[in-house]
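S.K.: How does the following fold in three dimensions:
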Amino acid sequence: MARPLLSAHAERRTSVDYPYSETMYASVHHERRAAFGAELYGALGIGSGDHTARAVYDAESLRFYGAPHAAFLFVQGDGEARLAADVGAYMQTLLLAMTAYGVDSCPQGLLSFYADTVRAELGVTGGRLLVGISFGYADASSPVNQVKTERAPLESTTAFHDQGPSSESVRP
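M.R.: A predicted model of the protein is given here:
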């Protein structure tokens, strides 16, 4: 599967089922992505201006970062964002199950940029490609696996609303 993806990448033959734009991210998300990128490329010894080395590393994602397996999640039907959310919930459950069984995983949005290639290689005739997931057992000695994505505090990403006691609440 990696060879056709690399060929499509080299030929700039992308086919995205779900539109992508940098403008879809809020400034705080751009900041978080930049901070993670700096840490990731720093761990790999790739400088911020070394675009060639960055491109070489980015192409590794099309080789699933060396993972022996990849899953591709497709959305079926016309539900647009609603069905994409359902597939996202499924993906989270899958990732958590893999973790519970000691399997490491990496969701990869870039794999979805080659939807037609993936469909052709896998013989998939319907659906829209949402995301790919590489999985296997991580090489703990690899510098990239030492990088941990910082998490925003819960209170900065989530609002909880207390509705108080309700006359319709369930009582034991």
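S.K.: switch to C-alpha atoms for all contacts and neighbour counts from now on
M.R.: Fine.
S.K.: can you give me the strands in the chain?
M.R.: 69-75, 104-108, 128-136 (DSSP state E).
S.K.: need the ones you listed in CSV with distance to residue 158 and mean neighbour count, can you?
M.R.: What follows is the strands of the chain, written out as CSV (distance: least, CA to CA, whole Å; neighbours: other CA atoms under 10 Å):
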stretch, distance to residue 158, mean neighbour count
strand 69-75, 27, 18
strand 104-108, 23, 18
strand 128-136, 24, 22
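S.K.: Columns distance to residue 91 on top of those strands, output as JSON lines?
M.R.: Converted to JSON lines, the strands of the chain look like this (distance: least, CA to CA, whole Å):
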{"stretch": "strand 69-75", "distance to residue 91": "8"}
{"stretch": "strand 104-108", "distance to residue 91": "9"}
{"stretch": "strand 128-136", "distance to residue 91": "9"}
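S.K.: so which of the ones you listed gets nearest residue 13?
M.R.: Closest approach to residue 13 among the strands of the chain is made by strand 128-136 (15.4 Å; CA to CA).
S.K.: which residues touch that closest one?
M.R.: Strand 128-136 is contacted from outside by 16-18, 64-65, 67-76, 84, 103-112, 115, using CA atoms under 8 Å, 6 or more residues apart in numbering.
S.K.: same check, this time on stretch 88-98
M.R.: 73, 104-105.
S.K.: top helix in the chain by residue count?
M.R.: helix 81-100 (DSSP state H).
S.K.: The structure of the following sequence is requested for comparison with the preceding one:
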Amino acid sequence: MFDLDQTIKDRHSTRKFLSQPVPRALLDEALALAQLAPSNSNIQPWRLVFAQGDRRDRLQEALLNQAKQQPNVSPLPSAFQYYRQELGAQVYGAMGITRDDKANRQLAVLRNYEFFGAPMVAIVCMHQDLGVADALSVGMYLQTLVLSLTARGIGTCVEVSLATYPEIIRNELNISPELLIICGLAVGYPDPDFPANHLHISRESVEKNVSFQGD
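M.R.: Sure, this is the predicted structure:
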């Protein structure tokens, strides 16, 4: 049994992985637990496609080529850009990359499409006809999976950036057109020598996000 409170505190985005493969037995344990996540009308809308070995490498090559030719950034309303900038300052700062070092910042961005060196990447999808409530169900599944992996010493990084090139992913992994590509999930063992892997990104106070009404 694992300490849930400590597992939640330990979870963080891994931004450099070792090449060591993840034992399939550990992955299967985490997937079985994630399958217990709640969902709207119990439709269990999550769909995952894992890529490793040659399939992973071909996907990386295709994504990198496209990202170099046509850089895309996942959209974010201007009112929320501050959070992305603050995150970048913390992550790049830990990597020794200054704000005006555009060359190394661009190289750091491209590492997203290398899955930060993870030996395995999952593509998270749901049926295109489903809505916000079902996306919430996928989110609860994904969080359960990430925490289950964390408890087993396996690192993860949820990668929204991968979804900016859905057709490349669809073509490389033969994902059905009826599935909406939501994000990627890099999976592997964290590199303990990489400074950014020891970051715990700051959070707002609970009071900023939660209110209580009534007696």
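S.K.: Given these two chains superposed, what TM-score do they reach?
M.R.: The TM-score (TM-score structural alignment, normalised by the length of the first structure) is 0.82; 156 aligned residues with a CA RMSD of 2.0 Å.
S.K.: if we can go back for a sec, what angle separates the longest helix of the first structure from strand 128-136?
M.R.: 10 degrees (axes from the mean of the first three to the mean of the last three CA atoms, to 10 degrees).
S.K.: residues in the second structure aligned with helix 81-100 of the first structure?
M.R.: On the second structure, the counterpart of helix 81-100 of the first structure by TM-score structural alignment is residues 132-151.
S.K.: center of the second structure - which residue?
M.R.: Note on the second structure: the residue nearest the mean C-alpha position is residue 158, at 0.7 Å, using CA atoms, centre = their mean.
S.K.: Next, the contact list for it, please.
M.R.: In this structure, residue 158 of the second structure makes contact with 13, 183-186, judged by CA under 8 Å, 6+ apart.
S.K.: gap between it and residue 213 of the second structure?
M.R.: 34 Å (CA to CA, to the nearest Å).
S.K.: Same check on residue 62 of the second structure?
M.R.: Distance of residue 62 of the second structure to residue 213 of the second structure, computed by CA to CA: 51 Å.
S.K.: who's more crowded, these two?
M.R.: Counted by other CA atoms under 10 Å, residue 62 of the second structure and residue 213 do not tie: residue 62 has more neighbours, with 16 against 4.
S.K.: Please name the nearest non-neighbouring residue to the more buried one.
M.R.: Among residues not flanking residue 62 of the second structure along the chain, residue 168 sits closest, at 6.9 Å (CA to CA, 6 or more residues apart in numbering).
S.K.: Quick one: map that neighbour onto the first structure.
M.R.: Per TM-score structural alignment, residue 168 of the second structure is aligned with residue 117.
S.K.: What is the burial count for that match?
M.R.: Around residue 117 of the first structure there are 20 residues (other CA under 10 Å).
S.K.: Tell me which residue of the first structure matches up with residue 94 of the second structure.
M.R.: Using TM-score structural alignment, the equivalent of residue 94 of the second structure in the first structure is residue 43.
S.K.: Now for that match, how many residues are close by?
M.R.: By the criterion of other CA under 10 Å, residue 43 of the first structure has 16 neighbours.
S.K.: For residue 59 of the first structure, see how far away it is.
M.R.: Counting by CA to CA - residue 43 of the first structure and residue 59 of the first structure are separated by 17 Å.
S.K.: List which of the contacts of residue 158 of the second structure are still in contact in the first structure.
M.R.: Contacts conserved in the first structure for the contacts of residue 158 of the second structure, counting by both residues aligned by TM-score structural alignment, their matches' CA atoms under 8 Å: 183-186.
S.K.: and stretch 34-49 of the first structure, which residues are buried?
M.R.: Judged by neighbour count using 16 or more other CA atoms under 10 Å, the buried positions of stretch 34-49 of the first structure are 36, 39-41, 43-44, 46.
S.K.: Contacts for that stretch, please.
M.R.: 53-54, 143-144, 146-147, 149-150.
S.K.: can I get those in a markdown table with distance to residue 97 of the first structure and neighbour count?
M.R.: Listed next are these as a markdown table, based on distance: CA to CA, whole Å; neighbours: other CA atoms under 10 Å:
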| residue | distance to residue 97 of the first structure | neighbour count |
| --- | --- | --- |
| 53 | 34 | 16 |
| 54 | 32 | 16 |
| 143 | 25 | 14 |
| 144 | 23 | 16 |
| 146 | 22 | 13 |
| 147 | 22 | 15 |
| 149 | 20 | 13 |
| 150 | 22 | 9 |
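S.K.: In CSV: those, plus distance to residue 127 of the first structure.
M.R.: Shown next, in CSV, are the contacts of stretch 34-49 of the first structure (distance: CA to CA, whole Å):
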residue, distance to residue 127 of the first structure
53, 34
54, 32
143, 36
144, 33
146, 36
147, 34
149, 31
150, 33
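S.K.: Which pair in those residues has the greatest spatial separation?
M.R.: Largest separation among those by CA to CA: 53 and 150, giving 24.0 Å.
S.K.: for residue 26 of the first structure, what are its contacts?
M.R.: When the contact criterion is CA under 8 Å, 6+ apart, residue 26 of the first structure has no partners at all.
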